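Visitor: okay, structure incoming, though there's no sequence with it:
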């Protein structure tokens, strides 16, 4: 799928961003990649993603701080993007309790700068990352896009909900076609070391105990990275029309439509790694939610696709990558 004009990908040294940028470049698109390479987790992993996933397609990843409006303005003025895929964000639920200002700067100030630049330079479509966290402790499952999302249980979730409201207002006021994607627990090769599947795997391979919260009864909708990328690429060229008198704004869940109990996830990980887990049971943490479970009907109807990679298959691919990564980096 080749698109006319440059595609700007923010957070392109991040997990999802690097895969999206690589996929778009593979299909002959001009991709402009930016990231701030912050140290929320090791920047070594971010630089290696750029080397392994972007550089082979001739993409370099420019260091840029989105919370600095002057830098954003200069970027848009130079690139004039036809499409913007905004994946840069401060991630992590628990870290938002310890370091709230990082979320305000990245997720609110940074996003408002992107919206202002889009208002001025008018790309054909802005796609931005939201999160399943916006559903809070919703007990109605699976989660549908029209469910109530105004009781966030973490600041991270509050910033993601704010992004949806901010984008809607720009769509309404300025006719900016914008789509928010609520990602559900994304995993796979080159993933984030702070995520459970990654940190559990590392601890299990070293024979260390893993922390299991709420008796392992929490449920998560694990979504494989390739499915996330496919969803983003399909939505990219299909913005909402503003012709109906409504704002050209949409929200879609992108999840695997499977709520997997953490204990079952651990047993799958045990079979994939060939290692028995030692579990350290702990109480539920502040900011955590009992379950995430995506209804993907709306995405399926809009672009003819919804994620479906089985957890066992996705974790097996992650394991193959992880063993190579560990051998290379002696972790």
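Guide: Perfect, thanks for sending it. These numbers were taken from a predicted model, which means no experiment stands behind them.
Visitor: please count neighbours and contacts with C-alpha atoms only from this point.
Guide: OK.
Visitor: mind listing the strands for the stretch 51-200 of the chain?
Guide: With DSSP state E, counting those that start in this stretch applied, the stretch 51-200 of the chain shows strands at 61-63, 83-86, 125-131, 178-183, 186-187, listed in chain order.
Visitor: closest to residue 227 out of those?
Guide: strand 186-187 (9.2 Å; CA to CA).
Visitor: which other residues reach that closest one?
Guide: 197, 222-225, 228, 314 (CA atoms under 8 Å, 6 or more residues apart in numbering).
Visitor: need the max-distance pair from those residues.
Guide: Top of the distance list for those (CA to CA): 197 and 228, 16.8 Å.
Visitor: picking up where we left off before, residue 154: which of the strands of the stretch 51-200 of the chain is closest?
Guide: Using CA to CA, the strands of the stretch 51-200 of the chain put strand 125-131 closest to residue 154, at 11.9 Å.
Visitor: also this one, for the comparison:
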């Protein structure tokens, strides 16, 4: 699969455009001169001010149209497709979070299942050149073989969130097969960076530090068998998506799934040390988190580790941001954005 540059004559419909990945992708496309239609329901799963701050940056672009709405509203989605005729759709709207899916399952079915079904139906009745949608590394469940490969068995999700993402892949495959919709699923591996999601561990650790609270680490205090995470910097993720957008799938293989990760897992404790150093540098004084160790939470997995060979072969994707660089960018942004002292 060759990699071409983006076609700026196309209209891109991005769901979840006030979200972390949706914002950065919209910004990148707009900077290139593309027309972007964005939708987001701005739910209060985390601080809405951050979502509005992201949107504010997008509104300065002439070719950006924002619609506040929910992808679970089928009539609205169909009318958006009819009015704007998107060539390419990137579905990033989803209820995120593994642990929250245990507390509040209803919203996952509404957004991740019904919402995605509505997008597929809209693509069926208003044919598009390419549908890219967010899956997740959580589909691998508690698989022991690492690195995770796209051909691995993924029939044992350990959270409802993971089950909805696996369902998305099956739904996309079926629609792709029946209605010839070129579709690509992306299994994201722990995406982080400035303006990221406050429910993610690195952001929560930083919030707790400035609130004078200890951070909770769910690894039983077992340093020998620490949790491993494949942390992927936001710019690398956007680069990978952009390459895929410039490489429509071949008609004979209308549905594909790719891992998009760092292929270089870090121990959670190492990640925390690097975050402490990054905050120390951003503040100009030594930062040490107060730590409390607790058992692993239901739905959590001990390791996420992506094989990215398939995506590299397809579009030459190779992440290039080190964890030190990435966390420094986050720390510098956090200190400035929140006026942290």
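Guide: Thanks, I have it. From a predicted model like this one, the values you see are computed outputs, not experimental measurements.
Visitor: ok so, going back, in helices only, show me the contacts of strand 186-187 of structure 1.
Guide: Mapping the contacts of strand 186-187 of structure 1 onto helices (DSSP state H) picks out 197, 225, 228, 314.
Visitor: list just the nearest of the contacts of strand 186-187 of structure 1 to residue 238 of structure 1.
Guide: Closest to residue 238 of structure 1, out of all of the contacts of strand 186-187 of structure 1 and judged by CA to CA, is residue 228, at 15.8 Å.
Visitor: how far away is the residue lying closest to the closest one once chain neighbours are set aside from residue 132 of structure 1?
Guide: Counting by CA to CA, 6 or more residues apart in numbering, the nearest residue to residue 228 of structure 1 once its immediate chain neighbours are dropped is residue 254, at 6.6 Å. For residue 254 of structure 1, the distance to residue 132 of structure 1 equals 9 Å [CA to CA, to the nearest Å].
Visitor: which neighbours do the two share?
Guide: What both residue 254 of structure 1 and residue 132 touch, as defined by CA under 8 Å, 6+ apart, is the set 182-184.
Visitor: coming back round to it: which one of the contacts of strand 186-187 of structure 1 has the most neighbours?
Guide: residue 222 (29 neighbours; other CA atoms under 10 Å).
Visitor: that residue pairs with which position in structure 2?
Guide: Taking TM-score structural alignment, residue 222 of structure 1 has residue 231 as its aligned residue in structure 2.
Visitor: for that match, give me its contacts.
Guide: For residue 231 of structure 2, the contact set (CA under 8 Å, 6+ apart) comprises 189-192, 261-262, 264-266, 323.
Visitor: preserved in structure 1, out of those?
Guide: Contacts from the contacts of residue 231 of structure 2 that recur in structure 1, judged by both residues aligned by TM-score structural alignment, their matches' CA atoms under 8 Å, are 189-192, 261-262, 264-266, 323.
Visitor: I'd like those residues as CSV, with neighbour count and distance to residue 154 of structure 2 appended.
Guide: Below are these laid out as CSV (neighbours: other CA atoms under 10 Å; distance: CA to CA, whole Å):
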residue, neighbour count, distance to residue 154 of structure 2
189, 25, 15
190, 21, 18
191, 21, 21
192, 24, 24
261, 30, 17
262, 28, 20
264, 18, 21
265, 20, 20
266, 20, 23
323, 20, 28
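Visitor: switch the residues you listed over to JSON lines; also include distance to residue 207 of structure 2.
Guide: Shown next, in JSON lines, are these (distance: CA to CA, whole Å):
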{"residue": "189", "distance to residue 207 of structure 2": "22"}
{"residue": "190", "distance to residue 207 of structure 2": "18"}
{"residue": "191", "distance to residue 207 of structure 2": "18"}
{"residue": "192", "distance to residue 207 of structure 2": "15"}
{"residue": "261", "distance to residue 207 of structure 2": "25"}
{"residue": "262", "distance to residue 207 of structure 2": "25"}
{"residue": "264", "distance to residue 207 of structure 2": "26"}
{"residue": "265", "distance to residue 207 of structure 2": "24"}
{"residue": "266", "distance to residue 207 of structure 2": "21"}
{"residue": "323", "distance to residue 207 of structure 2": "19"}
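Visitor: so of those, which ones are in helices?
Guide: Counting by DSSP H, those contribute residue 323 to helices.
Visitor: sec struct for residue 281 of structure 1, please.
Guide: Assigned with DSSP: H, G, I helix; E, B strand; the rest coil, residue 281 of structure 1 falls in the strand class.
Visitor: residue in structure 2 paired with it?
Guide: In structure 2, residue 281 of structure 1 lands on residue 293 (TM-score structural alignment).
Visitor: tell me, how many residues neighbour its match?
Guide: By other CA under 10 Å, the residues close to residue 293 of structure 2 number 14.
Visitor: how far away is the closest residue to residue 258 of structure 1 other than its chain neighbours from residue 292 of structure 1?
Guide: Excluding the flanking residues, the one nearest residue 258 of structure 1 by CA to CA, 6+ apart is residue 221, at 5.3 Å. Using CA to CA, one obtains 6 Å as the distance from residue 221 of structure 1 to residue 292 of structure 1.
Visitor: how about residue 33 of structure 1?
Guide: 30 Å.
Visitor: neighbour count: residue 221 and residue 292 of structure 1, which is higher?
Guide: Neighbours were tallied for residue 221 of structure 1 and for residue 292 using other CA under 10 Å; the higher tally belongs to residue 292 (27 against 24).
Visitor: which residue in structure 2 lines up with that one?
Guide: That one, residue 292 of structure 1, aligns with residue 304 by TM-score structural alignment.
Visitor: same deal with residue 313 of structure 1?
Guide: By TM-score structural alignment, residue 313 of structure 1 lines up with residue 325.
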